[in-house]
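Colleague: Would you be able to build a 3D model of this:
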Amino acid sequence: MRLMLAKLALGPLLIWQGRHVRATALRLPEAAGERSRPGGRLRLLIVGDSSAAGVGAAHQDEALAGRLAQALEKRRAEPVGWQLVATSGHGTAQALTQLESAELAPADVLVTALGVNDVVDQVPPQRAMAALAALDALARRRAGVRLSLHCAAPPMQAFPLLPQPLRWFFGRQAARFNAVLAASVAGQPQRCVVHLPQAMQHDAAALMAADGFHPGPPGYALWAEVLADLIERGLEREGAVS
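Modeller: Take a look at the predicted model:
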């Protein structure tokens, strides 16, 4: 209720700030490099928005997909295969549409990095969760995914690019998105929510790229380490991959 009242009271200012940010923000490209690599017994499918696509890193080796594969390879002492299906600007519904038309390789683990654009575009969280559930089901049916890690929306209240009160408003909306996300996967042990590392939540600005909106290479490396630990534990629990 408080958030709705704030939206009504601050509406014109929030709209103006949002348009100004879109018009003046530094636009960085998606990370260069291949979007899939063959590997060994463990195979990843990474789906998402600009953060999954590696905006803020020069090459996929420094972005989420590459760093996650490297982190898992160190733990497993064997190659890890991965496929990346991600596009800047995508919300959950757009990511689902892209995945529906993609040629998918077999995968054991799905990692999704979505939510920021749903928050920015004011998509009702329940609608985003319906698209996420369909995306998860599609990945299981077509790629054989057995374990899904859904990354929570980041702490948008700490994004240097965003002015106040837009920063506060998006931060509250991101927290609401995450609460609905957690509720939507409750009771499903093969699906879990992954929050960003504490360092990225408490010192987000220091780990961001020059645009003040996306992780830089150090941020992607920290994020990948958290995901790698959870993947190993999840696979061990599920007995999904030896």
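Colleague: For the rest of this, base every contact and every neighbour count on C-alpha atoms.
Modeller: Noted.
Colleague: For the closest residue to L104 other than its chain neighbours, which residues are in contact?
Modeller: Using Cα to Cα, 6 or more residues apart in numbering and skipping the chain neighbours, the partner closest in space to L104 is A143 (6.1 Å). Applying Cα atoms under 8 Å, 6 or more residues apart in numbering, one finds that A143 lies in contact with 104-108.
Colleague: Next: E73.
Modeller: Contacts for E73 (Cα under 8 Å, 6+ apart) come out as 79-80.
Colleague: where along this structure do the strands fall?
Modeller: With DSSP state E as the criterion, the chain has strands at 36-37, 42-48, 80-86, 109-113, 147-151, 191-194.
Colleague: Figure out which of these is closest to G171.
Modeller: Ranking the strands of the chain by proximity to G171 (Cα to Cα) places strand 147-151 first, at 15.7 Å.
Colleague: which helices and strands sit right next to that closest one?
Modeller: Secondary-structure packing of strand 147-151 (3 or more Cα pairs under 8 Å, 6 or more residues apart in numbering; DSSP states H and E): strand 109-113, strand 191-194, helix 217-238.
Colleague: now that strand, how far from the chain's geometric center?
Modeller: Its chain's C-alpha centre and that of strand 147-151 lie 10 Å apart, by Cα atoms, centre = their mean, to the nearest Å.
Colleague: Any idea which residue is closest to the centre of this structure?
Modeller: Compute the mean C-alpha point of the chain, and by Cα atoms, centre = their mean the closest residue is A113, 1.5 Å away.
Colleague: Contact partners for R37?
Modeller: 81-83.
Colleague: Could you give the number of residues near the closest residue to L162 other than its chain neighbours?
Modeller: The spatial neighbour of L162 that comes closest, neighbours along the chain excluded (Cα to Cα, 6+ apart), is V21 at 7.1 Å. For V21, the count of nearby residues is 15 (other Cα atoms under 10 Å).
Colleague: Span of stretch 98-110 from start to end?
Modeller: 15 Å (Cα to Cα, to the nearest Å).
Colleague: buried residues in that stretch?
Modeller: 98-99, 104-110 (16 or more other Cα atoms under 10 Å).
Colleague: repeat for stretch 180-198
Modeller: 180-182, 184-185, 190-197.
Colleague: Identify all contacting residues around it.
Modeller: The contact list for stretch 180-198, computed with Cα under 8 Å, 6+ apart, reads 125-126, 129, 146-154, 222-223, 226-227, 234, 238.
Colleague: next up, for comparison:
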Amino acid sequence: MRTLPRSRPSHYHPTRLLAWGAAAAVLLLAGCTVTRLHTAVELARESEPLQHHVDAAPVRLLIVGDSTAVGTGASSPDKSLAGLLAQAYPGLHIENRGRDGATLAEVPHQLEASDARFDIVLMLAGGNDVIRLRNLDNTPSHLDRIVQLAKARADTVVLMPAGNVGNAPFFFPPLSWWMASRSRELHALVRDAAQRQGVGYVRLFKERADDPFAQHKALNAKDGLHPSDGGYQVWFQELLAQSTLAQRLAPARSTPGS
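Modeller: Predicted coordinates for the structure are as follows:
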């Protein structure tokens, strides 16, 4: 059994730079601080998606999505959501294809990377569609395509978009109000898609008064945008509480042969 991040590429991929460049332009125009924006880009640059390789694993998990799938904001890969799953379920094989900056339209490319079979597909994406002002009218078709591909690779599919982006310390009013409105709309679309397709959905969206990320700044990474170690712990707890994964992952609580 080996737990390790994906090997760092020899250079930062041009498409990722373009993605963050587009986000930077929108956020700077909206008045966000250069310092916070620089910190967010640096965290993305330094992040690595955790992989957990287990021979003859009783459960195989594929993670796809954006920077939250990668674990950007965590102090190390093992503190990311994937890392927390690997620690709690040492017999769980994890392949993580998450990419910083990925939108819902780009997630199908991650799913199409191979035809390997898994037991579970977990998608963490949608936040970039909110922040980068993507047309949310296209979200249902993107989600249907994602679920179609995920179902072809696993019997269990869970959709877990980021929470209320408007509550992130990164944003200030009135931009934060707009981001909250877009996050609310995104979650409604993901919920509808999950019901339509018969797959799992984890609702991380909360209004400001009920959102632990708004009440406890320590749950946010230093860029004020991504979850911190504690933030990913909250997501981990919500994932197990709101889905069937706790039961589904039970056989992986120990390593094969132990």
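Colleague: care to give me the TM-score?
Modeller: For this chain pair, the superposition-based TM-score is 0.77 by TM-score structural alignment, normalised by the length of structure 1; 214 aligned residues with a Cα RMSD of 2.7 Å.
Colleague: Distance check, the residue nearest to L104 of structure 1 against A52 of structure 1.
Modeller: A143 of structure 1 sits 19 Å away from A52 of structure 1, taking Cα to Cα as the criterion.
Colleague: Next: L135 of structure 1.
Modeller: To A52 of structure 1, L135 of structure 1 is 15 Å away according to Cα to Cα.
Colleague: Would you enumerate the residues in contact with S50 of structure 1?
Modeller: S50 of structure 1 makes contacts with 30, 86-90, 214, as judged by Cα under 8 Å, 6+ apart.
Colleague: just checking, what residue in structure 2 corresponds to it?
Modeller: Residue pairing (TM-score structural alignment): S50 of structure 1 is matched to S67 of structure 2.
Colleague: need the helices for the stretch 51-200 of structure 2, in chain order.
Modeller: Remark: helices assigned in the stretch 51-200 of structure 2 by DSSP state H, counting those that start in this stretch are 67-70, 81-88, 107-111, 127-131, 139-151, 175-197.
Colleague: Need the winner for burial among those.
Modeller: Comparing those by mean neighbour count (mean count of other Cα atoms under 10 Å), helix 67-70 comes out on top with a mean of 29.
Colleague: Surely the residue nearest to the centre of structure 1 touches G54?
Modeller: No - using Cα atoms under 8 Å, A113 of structure 1 makes no contact with G54, being 10.8 Å away.
Colleague: Aligned against structure 2, show me the partner of M156 of structure 1.
Modeller: By TM-score structural alignment, M156 of structure 1 lines up with V165 in structure 2.
Colleague: ok, that match - how many residues close by?
Modeller: Residues near V165 of structure 2, counting by other Cα under 10 Å, number 27.
Colleague: what sits against it?
Modeller: 127, 130-131, 176, 179-180, 183, 225.
Colleague: I'd like those laid out as a markdown table, including distance to Y89 of structure 2.
Modeller: Formatted as a markdown table, the contacts of V165 of structure 2 follow (distance: Cα to Cα, whole Å):
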| residue | distance to Y89 of structure 2 |
| --- | --- |
| G127 | 27 |
| V130 | 32 |
| I131 | 33 |
| S176 | 37 |
| M179 | 35 |
| A180 | 34 |
| S183 | 31 |
| L225 | 28 |
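Colleague: Which one of the helices and strands packed on strand 147-151 of structure 1 lies nearest to Q94 of structure 1?
Modeller: Minimum separation from Q94 of structure 1 across those (Cα to Cα) falls at strand 109-113, 12.6 Å.
Colleague: mean deviation of that closest one from structure 2?
Modeller: Comparing strand 109-113 of structure 1 with its match in structure 2 after superposition yields a mean distance of 1.0 Å (mean Cα distance after the TM-score superposition for structure 1).
Colleague: Look up the closest residue to L249 of structure 2, ignoring the ones flanking it.
Modeller: Nearest non-adjacent residue to L249 of structure 2, counting by Cα to Cα, 6+ apart: V59, 6.7 Å away.
Colleague: ok, the one you found touching A86?
Modeller: No - applying Cα under 8 Å, one finds V59 of structure 2 not in contact with A86, separated by 11.4 Å.
Colleague: anything in contact with each of the two?
Modeller: Counting by Cα under 8 Å, 6+ apart, the residues touching both V59 of structure 2 and A86 are 92-93.
Colleague: sorry, back to before: could the strands of structure 1 go into JSON lines alongside distance to E62 of structure 1?
Modeller: As requested, the strands of structure 1 are exported to JSON lines (distance: least, Cα to Cα, whole Å):
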{"stretch": "strand 36-37", "distance to E62 of structure 1": "14"}
{"stretch": "strand 42-48", "distance to E62 of structure 1": "15"}
{"stretch": "strand 80-86", "distance to E62 of structure 1": "14"}
{"stretch": "strand 109-113", "distance to E62 of structure 1": "16"}
{"stretch": "strand 147-151", "distance to E62 of structure 1": "18"}
{"stretch": "strand 191-194", "distance to E62 of structure 1": "20"}
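Colleague: Those: which one's closest to P163 of structure 1?
Modeller: strand 109-113 (23.7 Å).
Colleague: whereabouts in structure 2 does that closest one align?
Modeller: Counting by TM-score structural alignment, strand 109-113 of structure 1 corresponds to 120-124 in structure 2.
Colleague: chain center to that stretch: distance?
Modeller: Remark: stretch 120-124 of structure 2 is offset 9 Å from the chain centroid, using Cα atoms, centre = their mean.
Colleague: repeat for stretch 126-134 of structure 2
Modeller: On Cα atoms, centre = their mean, the centre of stretch 126-134 of structure 2 falls 13 Å from the chain's centre.
Colleague: mind checking the end-to-end distance for it?
Modeller: Rule used - Cα to Cα; the end-to-end distance of stretch 126-134 of structure 2 is 10 Å.
Colleague: From the rest of the structure, what touches it?
Modeller: 22-23, 26, 66, 101-104, 135-136, 161-163, 165, 179, 182-183, 186.
Colleague: re earlier: got a markdown table for the helices of the stretch 51-200 of structure 2, with distance to H38 of structure 2 too?
Modeller: Below are these laid out as a markdown table (distance: least, Cα to Cα, whole Å):
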| stretch | distance to H38 of structure 2 |
| --- | --- |
| helix 67-70 | 15 |
| helix 81-88 | 24 |
| helix 107-111 | 25 |
| helix 127-131 | 16 |
| helix 139-151 | 28 |
| helix 175-197 | 19 |
